[in-house]
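[1] Starting from these lines, generate the structure:
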Amino acid sequence: MEGDIAEMGKFIGAGLATMGLGGAGIGVGHIAGNFLAGALRNPSAAPGQMANLFVGIAFAEALGIFSFLIALLLMFAV
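    Sure, this is the predicted structure:
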């Protein structure tokens, strides 16, 4: 009985940790949407901002990958 409750807690914690993946998806969409809005307003400045776009997307995705790693650690760590 005690082991079942601990295992249930691991799975609940892992499920809560995966909420960061949704946040990363929202963040990437927000970054890309704002870049597109700015590029449509000033098309000549868009190529100079591509590096900033990719850095922003990489940071947002890194947070999602970290939350996925935490979820896997909660599920499979001893």
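
[2] For the rest of this, base every contact and every neighbour count on C-alpha atoms.
    Fine.

[3] what packs against the biggest helix by length in the chain?
    When the chain is parsed with DSSP state H, its longest helix is helix 50-76. Helices and strands touching helix 50-76, by 3 or more Cα pairs under 8 Å, 6 or more residues apart in numbering; DSSP states H and E, are helix 2-17, helix 19-41.

[4] can I get these in a markdown table with distance to residue 52 and mean neighbour count?
    Putting these into a markdown table (distance: least, Cα to Cα, whole Å; neighbours: other Cα atoms under 10 Å) gives the following:
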| stretch | distance to residue 52 | mean neighbour count |
| --- | --- | --- |
| helix 2-17 | 28 | 13 |
| helix 19-41 | 9 | 15 |
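
[5] And this one, please, so the two structures can be compared:
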Amino acid sequence: MARFFSTILLLLALALVAEVSGSTNGGPYQLTSAEGSVSIQECPQKCDYRCSATKHREPCLKYCNICCQKCLCVPSGTYGHKEECPCYNNMKSSQGNPKCP
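    Here you go, the predicted model:
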């Protein structure tokens, strides 16, 4: 029984490593992004992935690129994880809503 659980834990750990080390849009994508970790030239590629799961693709791309160019950071994944980029997370619209997707 103990061997069964250790095998399950090993498989889960390998799945997590595979997920973290995966790539998106032709290049590795960092699990956590730090401000300044993205060059302005990389913003369209990072935002293309960030906005890939939304129905509102055009506005998402517009605001993601604005935020990326200012903060030089895009959070990992297609949703959430904004705490990885405080600048990106703290940008607000004129109505006080989050500006960055």
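
[6] what's the TM-score here?
    Remark: TM-score between the superposed chains equals 0.35 [TM-score structural alignment, normalised by the length of structure 1]; 44 aligned residues with a Cα RMSD of 3.5 Å.

[7] follow-up on the earlier one: identify each buried residue in the longest helix of structure 1, please.
    Within helix 50-76 of structure 1, the residues scored as buried using 16 or more other Cα atoms under 10 Å are 53, 56-57, 60-61, 63-65, 67-68, 70-72, 74-75.

[8] angle of it against helix 19-41?
    Calculated by axes from the mean of the first three to the mean of the last three Cα atoms, to 10 degrees, helix 50-76 of structure 1 forms an angle of 170 degrees with helix 19-41.

[9] can you pull the contacts of residue 23 of structure 1?
    Residue 23 of structure 1 is in contact with residue 64, counting by Cα atoms under 8 Å, 6 or more residues apart in numbering.

[10] now it: how far from residue 68 of structure 1?
    12 Å (Cα to Cα, to the nearest Å).

[11] Could you tell me which other helices and strands the helix or strand residue 68 of structure 2 falls within packs against?
    Element membership of residue 68 of structure 2 [criterion: DSSP states H and E] is helix 57-71. On a contact count with 3+ Cα pairs under 8 Å, 6+ apart, helix 57-71 of structure 2 meets helix 43-50, helix 86-90.

[12] mind listing what's buried in that helix?
    Residues 60-61, 64-69, 71 are the ones in helix 57-71 of structure 2 that count as buried (16+ other Cα under 10 Å).

[13] Looking at those residues, spot the one nearest residue 28 of structure 2.
    When the buried residues of helix 57-71 of structure 2 are compared for distance to residue 28 of structure 2 (Cα to Cα), residue 68 wins out at 17.5 Å.
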